[in-house]
Every structure is written in C-alpha cells, then in structure tokens.
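Engineer: With the sequence up front, the predicted model follows.
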Amino acid sequence: MDMTGAQWRKSTKSGSNGGDCVEVADNLPGVVFVRDTKNRDGGTLTFGPAAWQGFVKLVKEFGPVG
C-alpha cells in the first residue's frame, strides 16, 4: 500500500524516554497506518478508519494490555 504523504505522529501515551512508542498516520483517506517508533522499517499495520476508531475506543475504555 502506498504510504506516500503519510504524516506520522507519536502516540500521546508514548513517553519521552525512548520506551514503547507507537506512531500513527491517519491523514490519508480510507486508511490508518501504525508502526513501532523504534523500528520504523520493521513493518506497518494497516487499518480501515472504522476498525481503528473501534480499537482506540476499546483501549480508552479498558486501558492498555500488558
């Protein structure tokens, strides 16, 4: 999938100490990309907007797992 033009931002829940960080690009129509900040070339998860919104809602409701 073409990620040209993706504008990545770090999760607001990611710390500034270089720990577990996630970046999200949700500026392209019809797709949301997610990647690991520490391993940007290690792969990207791709979600549809509705699936991503559902995931975010669940995380806000139940908190992170781990």
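Structural biologist: Structure's in. What do you need? Residues are numbered from 1 along each chain as shown.
Engineer: Going by C-alpha atoms from here, please, whenever you check contacts or count neighbours.
Structural biologist: Noted.
Engineer: Which residue comes closest to Thr48 once chain neighbours are left out?
Structural biologist: Thr isn't right for residue 48; it's Gly. Counting by C-alpha to C-alpha, 6 or more residues apart in numbering, Gly48 lies nearest to Val31, which is 4.9 Å off, once chain neighbours are set aside.
Engineer: Got another one to weigh against that:
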Amino acid sequence: MATPAFTNWHKSNHSDDAGCVEVAEADGLIGVRDSKDPGGPILTFNRHEWTAFTAGITDGTLTPEG
C-alpha cells in the first residue's frame, strides 16, 4: 500500500522542544510523525485504529512504559 500524500501537518498541543509529534489526515488515514524528522517514517492509522489509540492514551491503558 502506498503512503498517502499527507499535507497540512499539525503539531500536538502537548509537544515541546524535546518531543514534537505532528498529525495529518489524507485519504481517510491519519499519519503521525516526529516533527524533528519530517522526511522520516510515518506511523499510519485508519479511523478505527486512531480512535482506539487515542482512547488508550486518554484512559491510561496505553502508556510509554507498557
């Protein structure tokens, strides 16, 4: 599957100089990248996966430690 042409990247409100995350949407998919490496890899989610991912962060079931 080809990577969609993500444009119009938005930096997270929770990002700082040490850890910047950007998101964009294209072709019904959500892309996430490190703003310090815009040419680097993009983590891609469909709408269902994105909803589950953000819910896991919000409710604490998905943490950096585990």
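Structural biologist: The structure has been received and is ready for your questions. Since this is a predicted model, take the numbers as computed values, not measurements.
Engineer: returning to that earlier point: what is the burial count for the residue nearest to Gly48 of the first structure?
Structural biologist: When neighbours are defined as other C-alpha atoms under 10 Å, Val31 of the first structure has 17 of them.
Engineer: And Ile30 of the second structure, by the same measure?
Structural biologist: 19.
Engineer: what's the counterpart of it in the first structure?
Structural biologist: When the first structure is aligned by TM-score structural alignment, the residue opposite Ile30 of the second structure is Val32.
Engineer: wait, what's in contact with that match?
Structural biologist: Val32 of the first structure makes contact with Val24, Ala25, Asp26, Thr46, Phe47, Gly48, Pro49, Trp52 under the criterion C-alpha atoms under 8 Å, 6 or more residues apart in numbering.
Engineer: From those residues, list the buried ones, please.
Structural biologist: With neighbours counted by 16 or more other C-alpha atoms under 10 Å, the contacts of Val32 of the first structure contain buried members at Val24, Ala25, Asp26, Thr46, Phe47, Pro49, Trp52.
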